[in-house]
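Predicted model, plus sequence, below.
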Amino acid sequence: MASSPIDLSLALVTEAPDAADWLVVLPVALCIATGALMTMLRGRPSLQGWLAVLALGVLVMLNIGLVFHIGASGPVTMMVGRWLPPFGIAFTADMTGALFSLSASVVAFACALHSLGDISETGRRHGFYPFLLLLMAGVSGAFLTGDIFNLYVWFEVLLISSFGLLVIGSEHRQIDGAVKYGFLNLVATTLFLIATGYLYGIFGTLNMADIARKAGTLPDSAPLMTLVALYLFAFAMKAAAFPVNFWLPASYHTPRIVVSALFAGLLTKVGVYALLRIGVMLFPTEREALSTVIAVVAGFTMITGALGALAQADMRRLLGYLVVSGIGAMLAGLALGGADAVSGAIVYGVHSMLVMSALYLAIGLAGRAAGTFSIGGAGGLWQRELTLSALTLVLFFSVSGLPPFSGFWPKLMLVKAALAQGAGWLAAALLVSGFLTTIAVGRLFLIAYWRPAPLASSAGAERDPSSGGRKRGSAASLLPVFALMLASIGIGLYPEPLIAAATTAAEGLVSPLAYVQSVFGTEATP
């Protein structure tokens, strides 16, 4: 008896994807493969740094190609194992995910270059570079996945690798920072997992596109408000939003400065990205109902971050509070919710990735040159390190939101959106936080850079254990800071391409028809 033919098209993708569509999965595959290779080469630590730089340079190129491909063709989807959605695991990249992934890869490439002169052979043998590539696999996967559960998986990947980076060196302050960092992030991850189980019980699917098209069809009795509140709280903890932001300035100053730069540029932005994806694309009605709460959290996050920066005596702790304040600005875009506000939040995210990472690298070099990270114990850096001081001053202007640098435009976009929606108090919070940030970084520059150096006998400050005393930064170590500073100036002077891409990204979140169609085909409707 002849068997009946099986129609695979009912269950599997039968057509070969376009070659350009592979760009959505290649960033993750590259990072995992390179990290595994470097683990096998752990006996040859001298090769690992250059291999990481090469791999991350390729990652930047892949992400540039992905941004242009999405700009030309719209969102891109690839299904793992060829299973049709929503049963298979989807990698779906839209302009939001591609922009964040590109910015993250630029930051990682700059930090890898800086690490060549900063990470010792012991740090390399302890796995700095495999952890770095594993971290980028998690970050890239989080930005490019189209599945909620796999967003959780990639969060776990980046969390595990960040633990490894945080404790390399095993100093007391690193262990202390890792405990604070780990406890709060594990609590947030647990809430994330609980919310994801709750979501599956409500929708019967974890595919983001499937959720987006089903969310508006559920009965009013569906507990979506509880679900969204759980997600908001979990991601707010990961993004270091008020009032659960104390873990960040208590931990980001403890590892090697290049690790702090990576964390400042990448980790909290993954939390903000998840908030935008959940709140704007998947559950816009519930986000709107919670908009006042989110706006209050955003305002307190901005102001407390800026005030915390004013109160610091340590350069690295000051930067940690500036990271927190920037998270508040992005949450303001989430609270307002319109395409103009969300685009402002996306531009701010790109700006913050580049500038905060550059600031940590610059402050690391300043601490090495001064022999201390104490603001009062440093001094005279303008005379001894003119180039570094000039680069740092530009970055201070940018993080304060002053023109003509990259921080000006997202602040302007967010203030304009807040005023258009009648949220004048939120616009005022944005402006006040920028003013306080200017005072905080101005105080740091005047004391640690402009003021003459204090006498060595009265410095009495904490020494950078990695510096071996005062040491001038090399031209190679300044190169990543200079490149990121140029990116900030370029965005400030010519913001139109980034704003146009962010506007496309925001419109795709607010109206996700193209995202849904990339997964289910052109006949799908949200």
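Yep, that arrived.

Every contact and neighbour count from this point should use C-alpha atoms.
Noted.

The closest residue to Leu393 other than its chain neighbours: how many residues sit nearby?
The spatially closest residue to Leu393, leaving aside those adjacent along the chain, is Phe445, at 7.5 Å (Cα to Cα, 6 or more residues apart in numbering). Residues near Phe445, counting by other Cα atoms under 10 Å, number 20.

could you measure Phe445 against Val394, distance?
11 Å (Cα to Cα, to the nearest Å).

that's a helix at the residue nearest to Leu393, yeah?
Yes - under DSSP: H, G, I helix; E, B strand; the rest coil, Phe445 sits within a helix.

distance of it from Ile439?
Applying Cα to Cα to Phe445 and Ile439 gives a distance of 10 Å.

next, the one to line up against it:
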Amino acid sequence: MIDTAALWSVQTLVPLPVLLPLFAAGLTLALHRYANVQRVISVTALSVTTASSAGLMAAADNGPVVVDVGGWAAPVGIALVADRLSALMLTVSGVMLLCVLLYSLGQGIPEGEDPREGGRFGGTIPVAIFHPTYLVLAAGVANAFLTGDLFNLYVGFEILLAASAVLLTLGGTAERVRAGSVYIVVTLMSSLLFLTAIALIYAATGTVNMAQLAERLPDIDPTVRLALQALLLLAFAIKAAIFPLAAWLPDSYPTAPAPVTAVFAGLLTKVGVYSILRTQTLLFPDDDAVDRVLMALALATMLVGILGAVAQNDVKRLLSFTLVSHIGYMIFGVALASEAGTAAAIFYVVHHISVQTALFLVVGLVEWRGGSTSLDRLGGLARLAPVLAVLFFVPAMNLAGIPPFSGFLGKVGLITEGVRDGSGLAWALVVGSVVTSLLTLYAVVKAWNKAFWQEAPSGVARDLALPRSLVLPAGALVAFGLALTVVAGPLYGYAERAARTSMDGFTYVNAVYPGGSERGTGESVEVSEDEGQP
């Protein structure tokens, strides 16, 4: 028997990561004249959202928790589904969003401060812009992770597009407007492809509910199914920055303020990766031809991205190219189409969100202390700011996959499964993974040596002390990345269970749509994975 009261209490948590940030965004906009009140509302909303996501993560370990929005049962209504995968992504993204918000408050982004541009953005920014936009971004991310409906996933992406376009162009400088224009054009193209795919999928199957699609897609013509799959992958590949559709990222991200770049780099591309993982495992399982194409794209993404990073002499651009290259590791795991490969990909996504975000926040500190992100204009920071040197070094080594960090554990999982697969492409990816890891190590060590170890160029002023309001959030995220290493065993076990649920399909489908059309209106269910019944 299911404890109805306990079930209801868990279900109330499911829409909270979407609704609470949206409600808080409205409040911060209405109270735009009261900066301190805005700060309290934003921090409180994201703190509660993160705590509720952690609660969902614990509850989802017993089976998916489903809520039908508005009381309309699937497939008529929109289902919000908190399974192991979505709950894990929600929790990690919540921690990241909260730390970045605290960092941005310390840097003065909502008030228009930006050390790179002489202490101001180059124009006064109304305080009302940042907080509501940031909270809307958080709601869009949560909606994308929780939705069980393809069209609602599209809505989540559009929320992200609107919010991220505003954040990317904060200050209205020519450089940011140019980068924002490129970003908007590229993401609109991706959205158009996604919307076209949704229309064709509905025409072919009569539904956009993902659980029902998992049952109907195998029955349509294989050629049509392949075309629909390819169109979805193309749309998601642009959002995830997979080669050859990643050229927009290194030019767009480095122009934004450090906290905005950190959010984009750590999270937005992962929403695209999550969408690929979800649709490939649930809607299009066991397609060897597409998996081989994904393997080839993963290899190209790794190598092209890291070669671009090695050639850079600006820390932000260097990290932007490493971001592209390490997306290849995640697609590698998805393309293996096995439980172990998917688990390694999930673990690597979690690792990369925390590490990449931490690095961009630390680079913001480097820019604050050194006045630049150009490696030719930096130097001597290890002596001037030893804490900053440590804060950069630890996540940099984690990104490079040095033992015993979580990056090493994720790569070992991917490489082990690639060896077990044994195909030519899998072996090529194993070699490519090792080469990419070594070149990542070279790139970050080069950056550390130039910024922290070499002598400082003459005439470069460094009279800004690092404020604790910036160091503490960045340090907290670095510590969170280290904590992933400490709890790597339980976390990897959770990722394996999430992969098992994602790969079998039945658990998800039966949770959202048990009994097909016989399901009662307004019913919400929690499914035990062991029993397979609500």
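Received it, and whenever you're ready, just let me know what you need. Just so it is clear, the model here is predicted, and its values are computed rather than measured.

thought the residue nearest to Leu393 of structure 1 was touching Leu391?
No - counting by Cα atoms under 8 Å, Phe445 of structure 1 sits too far from Leu391 to count as a contact (11.7 Å).

what kind of secondary structure is the aligned partner of Phe163 of structure 1 in structure 2 in?
When structure 2 is aligned by TM-score structural alignment, the residue opposite Phe163 of structure 1 is Ala165. Here Ala165 of structure 2 is helix, with the state taken from three-state DSSP.

count of residues packed around Ala165 of structure 2?
Ala165 of structure 2: 18 neighbours (other Cα under 10 Å).

need the contact list for it.
Counting by Cα atoms under 8 Å, 6 or more residues apart in numbering, Ala165 of structure 2 touches 180, 183-184.

how close does it get to Leu150 of structure 2?
With Cα to Cα as the criterion, Ala165 of structure 2 and Leu150 of structure 2 are 23 Å apart.

picking up where we left off before, mind checking how far the residue nearest to Leu393 of structure 1 is from Ile257 of structure 1?
19 Å.

which residues in the stretch 151-300 of structure 1 form helices?
Listed in chain order, the helices of the stretch 151-300 of structure 1 (DSSP state H, counting those that start in this stretch) span 172-203, 208-214, 224-239, 247-251, 257-276, 284-289, 291-310.

right, so of the ones you listed, which gets closest to Tyr321 of structure 1?
Checking the helices of the stretch 151-300 of structure 1 against Tyr321 of structure 1 by Cα to Cα gives helix 291-310 as the closest, at 4.7 Å.

what about that closest one, how far off from structure 2?
Once the two models are superposed, helix 291-310 of structure 1 sits on average 0.8 Å from its counterpart in structure 2 (mean Cα distance after the TM-score superposition for structure 1).

got the angle for that helix vs helix 224-239?
10 degrees (axes from the mean of the first three to the mean of the last three Cα atoms, to 10 degrees).

Show me the contact partners of helix 291-310 of structure 1.
Contacts for helix 291-310 of structure 1 (Cα under 8 Å, 6+ apart): 241-243, 317-332, 334-337, 426, 429-430, 432-434, 436-437, 439-440.

Can you flag the buried ones in those?
241-242, 317-332, 334-337, 426, 429-430, 432-434, 436-437, 439-440 (16 or more other Cα atoms under 10 Å).

Identify those among these that sit within helices.
317-332, 334-336, 426, 429-430, 432-434, 436-437, 439-440 (DSSP state H).

can you map out the helices along the stretch 401-526 of structure 1?
408-420, 424-444, 456-459, 475-493, 496-510, 513-520.

quick one: the last one to chain centroid distance?
Here helix 513-520 of structure 1 is found 25 Å from its chain centre; the criterion is Cα atoms, centre = their mean, to the nearest Å.

what's the mean deviation for it versus structure 2?
Counting by mean Cα distance after the TM-score superposition for structure 1, helix 513-520 of structure 1 comes out at 1.3 Å.

And that helix, what's buried?
Neighbour-count burial for helix 513-520 of structure 1 [16+ other Cα under 10 Å]: 513-520.

With distance to Gly473 of structure 1 as added columns, please give the residues you listed in CSV.
Listed next are the buried residues of helix 513-520 of structure 1 as CSV, based on distance: Cα to Cα, whole Å:
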residue, distance to Gly473 of structure 1
Leu513, 50
Ala514, 48
Tyr515, 46
Val516, 50
Gln517, 51
Ser518, 48
Val519, 49
Phe520, 53
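
for those residues, which one is nearest Gly265 of structure 1?
Tyr515 (26.5 Å).

The closest residue to the closest one other than its chain neighbours and Pro512 of structure 1: what is the separation?
Residue nearest to Tyr515 of structure 1 in three dimensions, not counting chain neighbours: Pro75, with 5.7 Å by Cα to Cα, 6+ apart. Distance of Pro75 of structure 1 to Pro512 of structure 1, computed by Cα to Cα: 10 Å.

what's the overlap in contacts for the two?
In contact with both Pro75 of structure 1 and Pro512: no residue, using Cα under 8 Å, 6+ apart.

So for these two, which residue has more residues nearby?
Remark: of Pro75 of structure 1 and Pro512, Pro75 carries more neighbours, 28 against 23, as counted by other Cα under 10 Å.

Would you check that the more buried one makes contact with Phe520?
No - judged on Cα under 8 Å, Pro75 of structure 1 makes no contact with Phe520 at a distance of 11.8 Å.

What lines up with Leu85 of structure 2 in structure 1?
So Leu85 of structure 2 corresponds to Thr96, using TM-score structural alignment.
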